[in-house]
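Student: Coordinates only, no sequence provided:
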């Protein structure tokens, strides 16, 4: 199948991005032109129309000014004007950066869960202190703690949101959206493997700690 983006010129891609964000800012072409003119870029509605159709090339300084006027980063426009190879490089770099940012908080979360489980193993009577939250009954024993946490996490699934709630989340938060269940399951497997890579199993260290009086 032919990718329509592949045959789109950079001018057209940039112009479509300008039209999209202008619409999101609820501005007419004339209003955007007036804002640009007030910032030193002489333009009228016709000039904005040519930019949005890709008929008029935009210099870097003009692109930066358009971004400023629409209160956006330049990347909001240029990412759609990249070549396919540039897009792939950008997407991979973004994914790698996000993975690195995830490493520390993921480790802290998993370590925190392990600490709670270990503490409950030492003080099983404290299981009754866990909350009955979101309709999920507390576990009856320490060995049920991780299952209890998993059920609570499952209740946070974005797939359980109403259409209105989902629209709100998509507007304000980053949510991974995939085309089918198979892709979701492959991503889940990758996430599970990444989480496993952040956990060190060291029985000797725990034995040493337990021997300390």
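Tutor: Yep, it's here. Computed from a prediction, not measured in an experiment: that's the story for all the values here.
Student: From now on I want contacts and neighbour counts done on CA atoms only, so please keep to that.
Tutor: Fine.
Student: Look at the residue positioned nearest the centre of the chain and give its secondary structure.
Tutor: Closest to where the C-alpha atoms of the chain average out (Cα atoms, centre = their mean) is residue 174, at 3.6 Å. For residue 174, the assignment made with DSSP: H, G, I helix; E, B strand; the rest coil gives coil.
Student: Quick check: it vs residue 152, distance?
Tutor: Distance, residue 174 to residue 152, by Cα to Cα, to the nearest Å: 21 Å.
Student: okay, now residue 203: neighbour count?
Tutor: Residue crowding around residue 203 was assessed by other Cα atoms under 10 Å; the count is 9.
Student: Pull out the buried residues from stretch 103-116.
Tutor: Within stretch 103-116, the residues scored as buried using 16 or more other Cα atoms under 10 Å are residue 107.
Student: In addition, the following structure is provided for comparison:
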């Protein structure tokens, strides 16, 4: 039979675990429904009411369930248990994070580049479409479109960051660096990834 102290210790641990799950879910911008769907894909069938009870420490958690929740949130189990990670553990966790992020980067980056090239191709075929661009400052011709869009994107993101509106909500939406050298290194990394997706040849429209 458990003593009151043991019961209190278990209860405190479950509440701590629940708060960590809630924090990890919110940091990933997942709703409870979305996390429940991810858990189902990992083989754990619970509903949002049970998840809510887990997050508030009102439901006991089994080890197997804890492992599935950690996997669905892409975090180490000991992080949800409030344990301190060693430098080696931090390194391998960061490495897994980078590998996972790289796998999800290819499609949206390729789609972004293809969509920009599709717009440029339309302007080459029909130069009069330049007047359809909403901004007051428009590119001089189709050849200047990509440079114009790059500058427009930089300006738009700068305004969002300064104003804290629309897409830029908090520090998680930007990348912090410590020096200009880090800026150059990160940009080189992104550039190398983008270049790996580019092939020379005639442009193929997305709907062809």
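Tutor: Structure received. Being a predicted model, the structure only gives us computed values, none of them experimental.
Student: Let me see the TM-score of these two.
Tutor: After superposition, the two chains reach a TM-score of 0.56 (TM-score structural alignment, normalised by the length of structure 2), with 151 aligned residues with a Cα RMSD of 4.0 Å.
Student: Next up, the contacts around the closest residue in space to residue 55 of structure 2 that isn't next to it in sequence.
Tutor: Distance criterion Cα to Cα, 6 or more residues apart in numbering; nearest residue to residue 55 of structure 2, sequence neighbours excluded, is residue 18 at 3.7 Å. Applying Cα atoms under 8 Å, 6 or more residues apart in numbering, we find residue 18 of structure 2 in contact with 54-57.
Student: Quick check: next helix or strand after the helix or strand containing residue 18 of structure 2?
Tutor: With elements taken from DSSP states H and E, the one containing residue 18 of structure 2 is helix 4-27. Using DSSP H and E, the next helix or strand after helix 4-27 of structure 2 towards the C-terminus is helix 32-41.
Student: returning to what we had before: so the helix holding residue 18 of structure 2 versus helix 32-41, what angle?
Tutor: Note on geometry: by axes from the mean of the first three to the mean of the last three Cα atoms, to 10 degrees, helix 4-27 of structure 2 and helix 32-41 are set 100 degrees apart in direction.
Student: for helix 4-27 of structure 2, which positions count as buried?
Tutor: By neighbour count, with 16+ other Cα under 10 Å as the criterion, the buried positions of helix 4-27 of structure 2 are 11, 13-22, 24-25.
Student: what about residue 49 of structure 1, neighbour count?
Tutor: For residue 49 of structure 1, the number of neighbouring residues by other Cα under 10 Å comes to 18.
Student: show me what contacts the nearest residue to it once chain neighbours are set aside?
Tutor: In space, residue 49 of structure 1 comes closest to residue 29 once its chain neighbours are excluded; the distance is 6.8 Å by Cα to Cα, 6+ apart. With contact taken as Cα under 8 Å, 6+ apart, residue 29 of structure 1 is in contact with 22, 44-46, 48-49.
Student: Serialize those residues to CSV and add fields for secondary structure and distance to residue 170 of structure 1.
Tutor: As requested, those are arranged in CSV below (DSSP: H, G, I helix; E, B strand; the rest coil; distance: Cα to Cα, whole Å):
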residue, secondary structure, distance to residue 170 of structure 1
22, helix, 19
44, coil, 34
45, helix, 32
46, helix, 33
48, helix, 29
49, helix, 29
